[in-house]
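>>> fold the stuff below for me.
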Amino acid sequence: MADQVKLLLDEDTRPLLAATLRERGFDAVHVNQLGLSGWTDVAILREAERQGRALLTHNVADFALIAADWAKRGTPHHGVILAPQRPFRELLARPPGEAPGGRR
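This is a model prediction of the structure:
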């Protein structure tokens, strides 16, 4: 079995999303669970790197710039997943593996 991506969910995501992902077999933790609420975006990404986790965030504008800056400097991380915010019930209704708009 391939290695699974471990996720750290930013504070702009719902803690329920992390819980639902865990119920579905993913290694996902929300920043609130770790006492990281209020940390700066850069500090959150550093913590994700320290834990070997990709960061899932709705904060597309800020983290796109931070990830580009880290790439330019060669600063390693385990990935930043920039996810535009969608209604939670819409995400839960989708079959596993289906992308927005019905694409796979």
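>>> when you work out contacts or count neighbours from here on, use the C-alpha atoms and nothing else.
Fine.
>>> could you verify my assumption that Gly52 touches His78?
Yes. Gly52 is in contact with His78 according to CA atoms under 8 Å; the separation is 6.2 Å.
>>> Leu56: what secondary structure?
What DSSP: H, G, I helix; E, B strand; the rest coil gives for Leu56 is strand.
>>> isn't it up against Asp10?
Yes. Counting by CA under 8 Å, Leu56 does reach Asp10; the two are 6.0 Å apart.
>>> tell me which residues touch Asn59, please.
Contacts for Asn59 (CA atoms under 8 Å, 6 or more residues apart in numbering) come out as Asp12, Leu82, Ala83, Pro84.
>>> one more to put side by side:
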Amino acid sequence: MRFLIDECLHTSLVAVAQERGHEANHVNWLGLSGETDWDLMLLIVEEDFTFVTNNAKDFRKLYAKEHAHAGLITVLMKNRESSSMLSSKILAQRNS
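Below is the predicted model of the structure:
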């Protein structure tokens, strides 16, 4: 699979996907941080990415308008502390 990780999620998710044999990139690394959701959506569909985000509300609406796409993965977190905990767990898993 080809994953594109949203700017709202930690860049360490790219390595997690790559270590499992997937192609992955991060919005920030492509110079797309701050782009509008609909502009990102054009790239996502054009490049056949499965998009990983915690912005479920906006991207579900955008994906509903697409006839076909590679997929949407939403990582739901309650707060900023949850995001930090997820990143720590990912890094710990990578180092074990």
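>>> hmm, back to that, can I get the contacts of Asn59 of structure 1 in CSV including neighbour count and distance to Gln33 of structure 1?
What follows is the contacts of Asn59 of structure 1, written out as CSV (neighbours: other CA atoms under 10 Å; distance: CA to CA, whole Å):
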residue, neighbour count, distance to Gln33 of structure 1
Asp12, 14, 13
Leu82, 16, 21
Ala83, 12, 20
Pro84, 9, 22
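>>> ok now stretch 17-31 of structure 1, how far from the chain's centre?
Stretch 17-31 of structure 1 has its C-alpha centroid displaced from the chain centroid by 10 Å (CA atoms, centre = their mean, to the nearest Å).
>>> ends of stretch 16-25 of structure 2, how far apart?
Start-to-end span of stretch 16-25 of structure 2 (CA to CA, to the nearest Å) is 11 Å.
>>> list of residues touching it?
Contacts for stretch 16-25 of structure 2 (CA under 8 Å, 6+ apart): Met1, Arg2, Phe3, Leu4, Ile5, Val14, Ala15, Ile90, Arg94.
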